[in-house]
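Enquirer: Sequence unavailable; structure follows:
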């Protein structure tokens, strides 16, 4: 398994630990592939009853890796069909957590941004360090992946606020108060407390845990959760082709990421946004 993702077990708990602290655990393709393989391995291990997803360093994950050739290219340069496929594959990867027969606990410290927010709430339980910051993209070029999923946990009003204001964030304490997370712990205790929680869950037989999880999932799926999550890929692909999104992508190519974010946050580009016909 790649060094960027550590897969191991301890006390009937299987671990998937992102290990790219120098890049704030931005999710490189090999990390994503390793995640799916590692989760599958833990599911097949009869000694593993619970899985914990965590990270080394000062950030849980800043989301998708935007470095490397072609990775930072605008989604507008892809066809809508290709974009939809790509976004759906991302959501299906995190739905693997939802569908897993074993409970999965996310332990979040520092920044949890972009697609990492989807991963964290797909886990059965989410615990956060008191330094955690949950954040949405700083450029308004997409719509459909993050907030529709979050709406099931934080409510529609807060989800709209997060979606409509670029760069929205909330704190660890707010995460618990909103229902996005279960518990907040001191940063230095996060991983120990997450392990304690997981071992308490592991005192229940695996087959009983699986039935409990499927029963809870069935309730949300009957309300449309799974279909709503996957529909986000369609809306995301459409939003990337919107004239406003293409305008911002062009400014990013011209000015650079930091300068474009600053311009958007200060409202300097708002008067120039094109209107869809």
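Expert: Cool, got the structure. In this text the structure is predicted, and so the values were computed from the model without any measurement.

Enquirer: When you work out contacts or count neighbours from here on, use the C-alpha atoms and nothing else.
Expert: Fine.

Enquirer: Who are the contact partners of the residue nearest to the spatial centre of the chain?
Expert: Central residue of the chain (Cα atoms, centre = their mean): residue 116, 2.4 Å from the mean position. When contacts are counted by Cα atoms under 8 Å, 6 or more residues apart in numbering, residue 116 touches 60, 61, 62, 63, 64.

Enquirer: Just among those, which is most surrounded?
Expert: Using other Cα atoms under 10 Å as the neighbour criterion, residue 60 leads the contacts of residue 116 with 34 neighbours.

Enquirer: tell me the contacts of it?
Expert: If you count contacts by Cα under 8 Å, 6+ apart, residue 60 has them with 18, 24, 25, 54, 107, 108, 109, 110, 111, 112, 116.

Enquirer: Redo those residues as TSV? Include distance to residue 89 and secondary structure.
Expert: Formatted as TSV, the contacts of residue 60 follow (distance: Cα to Cα, whole Å; DSSP: H, G, I helix; E, B strand; the rest coil):
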residue	distance to residue 89	secondary structure
18	20	strand
24	23	coil
25	20	coil
54	22	strand
107	24	strand
108	23	strand
109	26	coil
110	26	coil
111	23	strand
112	20	strand
116	14	helix
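
Enquirer: Put this next to the first one:
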């Protein structure tokens, strides 16, 4: 199918690469972009000539998160049960859809990887990042906990607490040291090192590779990762009933200027992300 928001190529034999292609929006995840990501990954999972996929972002970053300038309740890529917490349940189902694919997926992260962008990276099997990437979940400051509460599973309780209580970002180097990412490289190396790894993975027969991938995921699930992240959607829904979250959300308007002002309101006191003074 023709795509509007992604580019798909095959840079190496048996390697599919998907580039999120909304650079003017910092690859913000609207419903169409998510739909196209899922379609391309599922097509690769069915294609006997593909062994592994890479996800990366065009322009200055991987993804700055969900597109807050659009109404993401409209034209969602798949049905999810309605009621409080619908959005969090919905996106969790999609991210676990990537987790459950037979073939591995690599997230290649540079620049900002924020909020929903971190959830997309979490759903992937291997995460290679640029040393100077900025990886964080700033909505915890004025909106809610994450839709997908991956922090304690990837970085441990103490680091998770630090990140969840501040919304501060990890650098790419820190993300690799703490366990969110697999490895970090200089930005100039990132493309090639990701392709080198994908080539090595593609040497293993697909029918065996899917079992290798599944064995790691099953261990995480036995420890409770899937159940905990799904249960976290109820806590996320509860956050929107708090006075602070309701006050913040009451001033939100779905236009670029308003969204930028709201994000600046959230981050100015912390002096980071787009409000950082160079």
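Expert: The structure has been received and is ready for your questions. Since the structure is predicted, the reported quantities are computational estimates derived from the model, not experimental observations.

Enquirer: where does the TM-score land?
Expert: The TM-score (TM-score structural alignment, normalised by the length of the first structure) is 0.85; 257 aligned residues with a Cα RMSD of 2.3 Å.

Enquirer: Which member of the contacts of residue 60 of the first structure is positioned nearest residue 35 of the first structure?
Expert: When the contacts of residue 60 of the first structure are ranked by distance to residue 35 of the first structure (Cα to Cα), residue 18 comes first, at 8.7 Å.

Enquirer: Going by residue numbers, what spans are strands in the second structure?
Expert: Applying DSSP state E to the second structure gives strands spanning 6-12, 15-20, 52-57, 105-109, 112-114, 126-130, 134-136, 170-171, 183-185.

Enquirer: can you list the ones you listed in a markdown table and add distance to residue 212 of the second structure and mean neighbour count?
Expert: Below are these laid out as a markdown table (distance: least, Cα to Cα, whole Å; neighbours: other Cα atoms under 10 Å):
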| stretch | distance to residue 212 of the second structure | mean neighbour count |
| --- | --- | --- |
| strand 6-12 | 22 | 15 |
| strand 15-20 | 18 | 23 |
| strand 52-57 | 13 | 24 |
| strand 105-109 | 13 | 26 |
| strand 112-114 | 27 | 27 |
| strand 126-130 | 13 | 25 |
| strand 134-136 | 28 | 27 |
| strand 170-171 | 29 | 20 |
| strand 183-185 | 20 | 22 |
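
Enquirer: Distance to residue 224 of the second structure for the ones you listed - can I get that in CSV?
Expert: Shown next, in CSV, are the strands of the second structure (distance: least, Cα to Cα, whole Å):
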stretch, distance to residue 224 of the second structure
strand 6-12, 33
strand 15-20, 30
strand 52-57, 26
strand 105-109, 22
strand 112-114, 24
strand 126-130, 20
strand 134-136, 23
strand 170-171, 25
strand 183-185, 25
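
Enquirer: Which one of the ones you listed lies nearest to residue 91 of the second structure?
Expert: That would be strand 112-114 among the strands of the second structure, by Cα to Cα, at 14.9 Å.

Enquirer: Now do the closest one: which range of the first structure does it align onto?
Expert: Per TM-score structural alignment, the counterpart of strand 112-114 of the second structure in the first structure is residues 111-113.

Enquirer: what's the mean deviation for the matching stretch versus the second structure?
Expert: Compared with the second structure after fitting, stretch 111-113 of the first structure has a mean deviation of 0.2 Å; criterion: mean Cα distance after the TM-score superposition for the first structure.

Enquirer: what's that stretch in contact with?
Expert: 58, 59, 60, 61, 62, 63, 132, 133, 134, 135, 136, 137.

Enquirer: Now do residue 59 of the first structure against residue 133 of the first structure, distance only.
Expert: According to Cα to Cα, to the nearest Å, residue 59 of the first structure stands 9 Å off from residue 133 of the first structure.

Enquirer: Could you tell me which residues touch both of the two?
Expert: By Cα under 8 Å, 6+ apart, residue 59 of the first structure and residue 133 have these common neighbours: 109, 110, 111, 112.

Enquirer: Next one: the equivalent of residue 87 of the second structure over in the first structure from residue 238 of the first structure, what distance?
Expert: Residue pairing (TM-score structural alignment): residue 87 of the second structure is matched to residue 86 of the first structure. Look at residue 86 of the first structure and residue 238 of the first structure: by Cα to Cα, they are 13 Å apart.

Enquirer: Residue 190 of the first structure now?
Expert: As judged by Cα to Cα, residue 190 of the first structure and residue 238 of the first structure stand 39 Å apart.

Enquirer: One more: residue 63 of the first structure?
Expert: Taken as Cα to Cα, the span from residue 63 of the first structure to residue 238 of the first structure is 21 Å.
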